[in-house]
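>>> coords please:
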Amino acid sequence: MKRLFIALTIIICTQQVSAQWLTRERVQNLQNFDKPRLSWGYILGFNSYDFNFDYAADASQTDIQVEQSFVTGFNVGLLGNLRLNDYLDLRLEPMVTFSQRNLTFTNPDFNNAAEGFREVKSTYIHVPLLLKVSTKRLNNFKPFIVGGISTSLNLSSNQDNPEDNSVGTFRMKDQTSYYELGFGIDFYLYYFKFTPSIRGVFAMSDELVRDNDPESPYTSTIDKMSTRGIFINFTFQ
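Have a look, this model is predicted:
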């Protein structure tokens, strides 16, 4: 009982301190920072890209492994922000993203593991148009959610390359559309606003360019291949 009483006391005190910290009036940094209609910034971040595979109904081989890693690439870009009102902003975030995905195709006809391994390096020009929905500012921070659509140009797609997986070349379409959802927090520091955010990115179209051979062991079983990923971005304004 004594331990329970101590634990309850600690929890109650912690809640009271947290409530006071959130509600107590503090000196606000950059009080007029969000007033201008237009504002600018730059973005640095990390990404983790994956593929989602849908297989053909009659496919006998449906096991393509994508090597998982928490962070495999990075992002760099610019921010253009249009203030609509105190709670809504329209954001354009053109950026360049670099990523790598390693695919392993399992097929008993392959002579060795190297035949079924493909290293997919991608460099995207990624352009999202997002709606940011914020809460009321709490002292020097303001949480928000964000969502919207985007498009990208894959500079490493190999779409027009006549060579295919038969000689080790994995091909993708060079343009893709996505929808995006995420959240973050604006921190109003003494000299600038710092915003960490995390966002999911989901392709809406098939990105695979199939091999020239319709019976290819690499692409014949795939009905749709689409990117999905996570962006962890740090915005400075």
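
>>> switch to C-alpha atoms for all contacts and neighbour counts from now on
OK.

>>> can you tell me the closest non-neighbouring residue to residue 68?
Of all residues not flanking residue 68 in the chain, residue 50 sits nearest, at 7.6 Å (C-alpha to C-alpha, 6 or more residues apart in numbering).

>>> same question, residue 84
residue 90 (7.0 Å).

>>> which strands or helices does the host helix or strand of the one you found pack on?
Per DSSP states H and E: residue 90 is located in strand 88-92. When contacts are defined as 3 or more C-alpha pairs under 8 Å, 6 or more residues apart in numbering; DSSP states H and E, strand 88-92 sits against strand 73-83, strand 117-134.

>>> which residues sit against stretch 64-81?
Stretch 64-81 has contacts (C-alpha atoms under 8 Å, 6 or more residues apart in numbering) with 38-51, 89-106, 233.

>>> following up with a second sequence; could you model it the same way so I can compare the two?
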Amino acid sequence: MQTFNLWHKLNLYWNKVILFGLAILISFQASSQVYEQENLPNYDNDLIHYGFYLGGHTANLKVRYNEAYLSNQFDSLHSVIPESAPGFTVGFIFNLRIAQYLDFRTLPGVGLYQYTLNYNTYDRAEEVTYQGKKEAFYAELPLLLKYKSQRRKNFRAYMIGGAKPSFEVSGKRPSEINEDVLLINTFNLALEIGFGIDIYYELFKFSPEIRFSRGLTNALFERQNSYSSPINELVTNSVSIYFQFQ
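Model prediction:
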């Protein structure tokens, strides 16, 4: 699969993204102290809300070796190390109020992901590293429950959790690829949990959120090649920051 040029533009460090998110939260909190009135006082009485979100994430794979690797059947290979890579997600929000402090929400969207594994080998006593990469767009449909605290003027904290199925919508299927490359399944199911803050403004609600994701299914495609031969299972991991507008 052809490499996306966009990855060269996403050359940033995740700690900078976190600091950027914290700076935004602090600036919003400082600016909101100027206003004493309660914005959108009847907002949470509505049954349904719509909106959109923008997000950035860093993603990687957790490697679980197979018996062939653990029994030292690979003389030249000494480790397979995951490498984290940045990406982004955009989508829409559908929020349904279930109870006073509980919402159900689905957030259909599309995300750009890159998964990289570094294969460290020895060649004539010299260490050589080669990479297995998977770059693709995934259609995502998080199904989440949102538990909210009591509102304090224009602020409300919340926790969120649920499941996220995702489907690859770009490139060839693994069964159609003839090259010796890292093959990842086109479907993945992940458990998600996170927290955020609802900030009420005069015309809309802004919700910065941090969410952690852990795969529940094996992301490794069943067909064997040189990239999958030492691996029994691959599990996806990601940390995301979302900026939501409703």
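
>>> so after superposing, what's the score?
The TM-score (TM-score structural alignment, normalised by the length of the first structure) is 0.79; 206 aligned residues with a C-alpha RMSD of 2.4 Å.

>>> closest to residue 156 of the first structure out of the helices and strands packed on strand 88-92 of the first structure?
Residue 156 of the first structure lies closest, by C-alpha to C-alpha, to one member of those: strand 117-134, at 5.2 Å.

>>> which part of the second structure lines up with the helix or strand following that closest one?
Downstream of strand 117-134 of the first structure, the first helix or strand assigned by DSSP H and E is strand 141-154. Using TM-score structural alignment, the residues of the second structure aligned to strand 141-154 of the first structure are 155-168.

>>> re the thing from before, which of the contacts of stretch 64-81 of the first structure fall within strands?
Within the contacts of stretch 64-81 of the first structure, residues falling in strands by DSSP state E are 38-51, 89-92, 95-105, 233.

>>> please check these and keep the buried ones.
Listed as buried from these are 41-51, 89-92, 95-101, 103-105, 233; burial here means 16 or more other C-alpha atoms under 10 Å.

>>> what are the buried residues along the longest helix seen in the second structure?
Under DSSP state H, the helix in the second structure containing the largest number of residues is helix 14-32. Residues 14, 17, 21, 32 are the ones in helix 14-32 of the second structure that count as buried (16+ other C-alpha under 10 Å).

>>> which position in the first structure pairs with the first one?
Here residue 14 of the second structure stays unmatched in the first structure, going by TM-score structural alignment.

>>> now residue 14 of the second structure: how far from residue 72 of the second structure?
Distance of residue 14 of the second structure to residue 72 of the second structure, computed by C-alpha to C-alpha, to the nearest Å: 35 Å.

>>> swap in the last one?
Shown here: residue 32 of the second structure relative to residue 72 of the second structure, a distance of 60 Å by C-alpha to C-alpha.

>>> what does the second one give?
Between residue 17 of the second structure and residue 72 of the second structure the computed distance is 40 Å (C-alpha to C-alpha).

>>> try residue 41 of the second structure
65 Å.

>>> cool, and residue 118 of the second structure?
Distance, residue 118 of the second structure to residue 72 of the second structure, by C-alpha to C-alpha: 18 Å.

>>> circling back: ok, the residue nearest to residue 68 of the first structure touching residue 99?
No - the criterion here is C-alpha atoms under 8 Å, and residue 50 of the first structure misses it with residue 99 at 9.7 Å.

>>> okay, now residue 189 of the first structure: neighbour count?
Residue 189 of the first structure has 13 neighbouring residues, counting by other C-alpha atoms under 10 Å.

>>> the second structure: which residue goes with that one?
The alignment partner of residue 189 of the first structure in the second structure, by TM-score structural alignment, is residue 201.

>>> contacting residues for that match?
Applying C-alpha under 8 Å, 6+ apart, we find residue 201 of the second structure in contact with 39-40, 154.

>>> ok, for the aligned partner of residue 109 of the second structure in the first structure, nearest residue in space, not its chain neighbours?
Aligned by TM-score structural alignment, residue 109 of the second structure pairs with residue 95 of the first structure. Excluding the flanking residues, the one nearest residue 95 of the first structure by C-alpha to C-alpha, 6+ apart is residue 77, at 3.7 Å.

>>> compute the distance between that neighbour and residue 32 of the first structure, please.
25 Å.

>>> looking only at neighbour counts, state which of those two leads.
residue 77 (19 against 8).

>>> map that one across to the second structure for me.
Aligned by TM-score structural alignment, residue 77 of the first structure pairs with residue 91 of the second structure.

>>> for residue 231 of the first structure, same thing?
Counting by TM-score structural alignment, the partner of residue 231 of the first structure is residue 240.

>>> so which of the helices and strands packed on strand 88-92 of the first structure gets nearest residue 63 of the first structure?
For residue 63 of the first structure, the closest of those is strand 117-134, at 12.8 Å, according to C-alpha to C-alpha.

>>> just give me the neighbour total for the nearest residue to residue 93 of the first structure once chain neighbours are set aside.
Spatial nearest neighbour of residue 93 of the first structure, excluding adjacent residues (C-alpha to C-alpha, 6+ apart): residue 79 at 4.7 Å. Neighbourhood size, residue 79 of the first structure [other C-alpha under 10 Å]: 18.

>>> coming back round to it: next, the angle from the longest helix of the second structure to strand 155-168.
Orientation of helix 14-32 of the second structure against strand 155-168 (axes from the mean of the first three to the mean of the last three C-alpha atoms, to 10 degrees) gives an angle of 140 degrees.

>>> if we only consider the contacts of residue 201 of the second structure, which is nearest to residue 234 of the second structure?
The nearest one, if we look at those relative to residue 234 of the second structure and count by C-alpha to C-alpha, is residue 154, at 42.6 Å.

>>> if anything else comes up later, I'll come back, but that's it for now.
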